[in-house]
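[1] Mind folding the following:
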Amino acid sequence: MSFTVEDPVKTLIRLLRTYLRVVKEDGGLASIHISDEWYNSEISKTYDGQITVGLENCREERLSINGAIRRSIVTYRINVWVLDKPEKSLESSEMRNKILQEVKNVIREKGETPYKFEYNLVGASQKSGSHKVFYTFSDQEIPPTSSEWNELSDEEYAKLWYSDDERLSETIQENGKYPLLLFKFKLDAETTVLKSLTLKFEGYGESPAGNGVTIKVWNFSDGSWQKTQTSSGSLDETISIEILSGFENFVDKDGYVYLLAKTANPSDGVNSAVLHCDYAEMDFSVNGISYCKLVSYRNLDEPHNRPFIWRTELSVEGWIFERTV
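    Just a heads-up that it's a prediction; the model follows:
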């Protein structure tokens, strides 16, 4: 069975963007621009460093006699670039080394599953553009386009950054109404290359008629909330929705996926219904490179430039397996 394979450069860029974190001397995170080739001097003026990813070559191997099973061996060219700051030249050199080390760490730690990604809400705020969360109170499951939804404050967003028992809680004491949360996740892969898509909610719900949480995903084709999953506990638990086909029905034209969470039962007007959320994420995998490894690296500093450019080039190998029949 044949399937659409994602551009291997896109997959590796996403892998680095998702998992690479560089900590500066002051404890803050370095701003690293990751893109396809080549170096952009204007970008380097506003970022702590730049990483570019390019395809050096690709070799094809036939793994079956009839050629139905093939392996593509992809060689990537990854470059780390840091623009020297004359007054802080040592810091610039150290930044290049830190970025290099983190690139190596990501390749080594994720090399067995470079096609799997976890998108969470770490760092999300009202100003961030990728993932959003909204709340409302209603006696029905309203669609994601409704004007009834209200975005979380920055303080509320921070409670969802980590699975750390610092929960966001939404409470309603009005007969027949539920507290609802809407998670809006940005998917940066085409639906044609997806292998799986999983939405996860960690938390619990309290209500007079029984505890628990209900989650659903929005189907754009049918215009309804579908694939219901429930929990019934009064302590944190993770419930998930897994999608293995028909991805185009659950992703809009801009790449957004919507997850609804609500208490299993509404308030009775006397006792409140409370929805507690500790964490949420969207996981997905793509058809494409199934393995990658670091082959070599070398320093290619550019002293002829002013300002000086600290540069390291890495060679990374990736494998893609395809079956044509």
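
[2] contacts and neighbour counts: CA atoms only from here.
    OK.

[3] longest helix anywhere in this structure?
    In the chain, taking DSSP state H as the definition, the longest helix is helix 89-110.

[4] State the helix or strand in which Leu16 lies.
    helix 8-19 (DSSP states H and E).

[5] Go through that helix and flag the buried ones.
    Pro8, Val9, Lys10, Thr11, Leu12, Ile13, Arg14, Leu15, Leu16, Tyr19 (16 or more other CA atoms under 10 Å).

[6] Please give the structure of this sequence too, so both can be compared:
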Amino acid sequence: MSKQKSNFPGKPLSSLKQPSPLLMSQKNQLIDSLTSHISLYTSNPTPNPNPNPRASILKWFSSLTPHQRQSHLTAVDPGFVRILVQMLGHVDPRGHCTFIILPDLPSPDNLPSLCCRRSRGLLSRVAESDAPSRLIFESARLFSSNEGDNVKECSVSLNCLDSVTVGEELVRDFDLFVETMDGVSKGEFLRGEVAELGEDWVELGWLKAKGYYSISAFVANRLEVALRLAWLSCNSGKKRGVKLKEKVGMASASANVFWRKKGCLNWWRNLDDETRRKVSAAVMGKSAKNLCLAPVSPAGSVDETSVPQSIFSLA
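    From the prediction side, this is the model:
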């Protein structure tokens, strides 16, 4: 029998060429866009049937004054703040971006690697109209926990920032705060138990489910962690493990840092103009580094809200 040639269409593998870098780049962008849109359309809130310990935490939190709420949402966390500053560096020149951190792939400075993706089209428009995310972003405040410990080391450099808190506008209205956190977390705020509170980089389930997430979601995740730790500290909740006990202790210390900072600002605001000028002159005489001082108006008064400028807004 004569051997027939196969009519199977196609080319041998040896004749195939590698796709061009441009084609691969376009393919990756398409995959990224598809996954982002799938995440957007599947992000409807799905309430957890087991709300505990949400009810207990919110009942306790609602009984606090606005300033007490601020203190318990304060976190002294240098690593978190440094990552947050890195995120801001991507957002300003490029518009809205989403991020993901990779704790398993540390960067040279021992922080998790940070991946950034720019939002386009529908994703960008949705982000611009997201009121809860915008409120969290605008109310976040960064400051240094060590400011004032040593006059000679005074600095307002970004490298000195190590703490985050929120403005009173976010926590003054309890219902608005819960509504905002529910909006960012898609209804998962304080839902269920969390076993990883003692870890260095805690990503709650609702944040992980987003894949890439916004700065506001990253901040909201840290606020929820701070709130859970504060509740454990103030209500003698279960503290399993050495790491968790350390984190609970740090939450208590962070609240004290807030009150110290608030006391310092209240003291400054209550000074008269002449005393402020004397204090400013004394600090200038003792410090060899740049200080952020308020300009003196033509009338000789000093702006009570800007000296010293030591709390920075993300917005």
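
[7] Quick TM-score on the pair, please.
    With the length set by TM-score structural alignment, normalised by the length of the second structure, the two chains reach a TM-score of 0.24; 131 aligned residues with a CA RMSD of 6.8 Å.

[8] returning to what we had before: packing partners for the longest helix of the first structure?
    helix 8-19, strand 49-62, strand 69-83, strand 289-299, strand 309-323 (3 or more CA pairs under 8 Å, 6 or more residues apart in numbering; DSSP states H and E).

[9] okay, the angle between the last one and strand 49-62?
    The reference is to strand 309-323 of the first structure. If you take axes from the mean of the first three to the mean of the last three CA atoms, to 10 degrees, strand 309-323 of the first structure sits at 30 degrees to strand 49-62.

[10] angle of strand 309-323 of the first structure against strand 69-83?
    For strand 309-323 of the first structure against strand 69-83, the angle by the same axes, to 10 degrees is 170 degrees.

[11] I'd like to know which elements strand 309-323 of the first structure is packed against.
    So strand 309-323 of the first structure, by 3+ CA pairs under 8 Å, 6+ apart, packs with strand 69-83, helix 89-110, strand 289-299.

[12] For Glu206 of the first structure, which of the ones you listed is the nearest?
    Nearest to Glu206 of the first structure, of all these, is helix 89-110, at 38.2 Å by CA to CA.

[13] what comes up buried for the longest helix of the first structure?
    92-93, 95-100, 102-104, 106-107, 110.

[14] and whichever helix or strand comes after it, which residues are buried?
    The first helix or strand that comes after helix 89-110 of the first structure along the chain, using DSSP H and E, is strand 116-120. Buried residues in strand 116-120 of the first structure, counted by 16+ other CA under 10 Å: Lys116, Phe117, Tyr119, Asn120.

[15] which helices and strands does the helix or strand Leu180 of the first structure falls within pack with?
    Using DSSP H and E, Leu180 of the first structure maps to strand 178-186. Counting by 3+ CA pairs under 8 Å, 6+ apart, the packing neighbours recorded for strand 178-186 of the first structure are strand 132-138, strand 168-172, strand 256-263, strand 273-286.

[16] Would you mind reformatting the ones you listed (as JSON lines) and adding columns for distance to Thr312 of the first structure while you're at it?
    Formatted as JSON lines, those follow (distance: least, CA to CA, whole Å):
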{"stretch": "strand 132-138", "distance to Thr312 of the first structure": "36"}
{"stretch": "strand 168-172", "distance to Thr312 of the first structure": "43"}
{"stretch": "strand 256-263", "distance to Thr312 of the first structure": "36"}
{"stretch": "strand 273-286", "distance to Thr312 of the first structure": "29"}
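
[17] Of all these, which one is nearest Glu61 of the first structure?
    It is, among those and with distance given as CA to CA, strand 273-286, at 21.4 Å.

[18] okay, the angle between that closest one and strand 256-263?
    Going by the same axes, to 10 degrees, strand 273-286 of the first structure makes 150 degrees with strand 256-263.

[19] Which strands or helices does strand 273-286 of the first structure pack on?
    Under the contact rule (3+ CA pairs under 8 Å, 6+ apart), strand 273-286 of the first structure is packed against strand 116-120, strand 168-172, strand 178-186, strand 194-206, strand 256-263.

[20] looking at those, which is closest to Arg71 of the first structure?
    Across those, closest to Arg71 of the first structure is strand 194-206 (CA to CA), at 18.4 Å.

[21] elements contacting that closest one?
    Using 3+ CA pairs under 8 Å, 6+ apart, the elements in contact with strand 194-206 of the first structure are strand 213-219, strand 237-243, strand 256-263, strand 273-286.

[22] switch the cut-off to 7 Å
    In terms of contacts (3 or more CA pairs under 7 Å, 6 or more residues apart in numbering; DSSP states H and E), strand 194-206 of the first structure is packed against strand 237-243, strand 273-286.

[23] Strand 194-206 and the first one, what's the angle between them?
    Spelled out, it's strand 237-243 of the first structure. Using the same axes, to 10 degrees: strand 237-243 of the first structure against strand 194-206 is 150 degrees.

[24] Assign Met181 of the second structure to helix, strand or coil.
    Following DSSP: H, G, I helix; E, B strand; the rest coil, Met181 of the second structure is assigned to helix.

[25] what's the spacing between it and Asp273 of the second structure?
    40 Å (CA to CA, to the nearest Å).

[26] Between those two, which is the more surrounded one?
    For Met181 of the second structure versus Asp273, neighbours defined as other CA atoms under 10 Å are more numerous around Met181 (25 against 15).

[27] Nearest approach to Tyr135 of the first structure belongs to which of the helices and strands packed on strand 194-206 of the first structure?
    Between Tyr135 of the first structure and these, the tightest spacing by CA to CA is seen for strand 273-286, at 10.4 Å.
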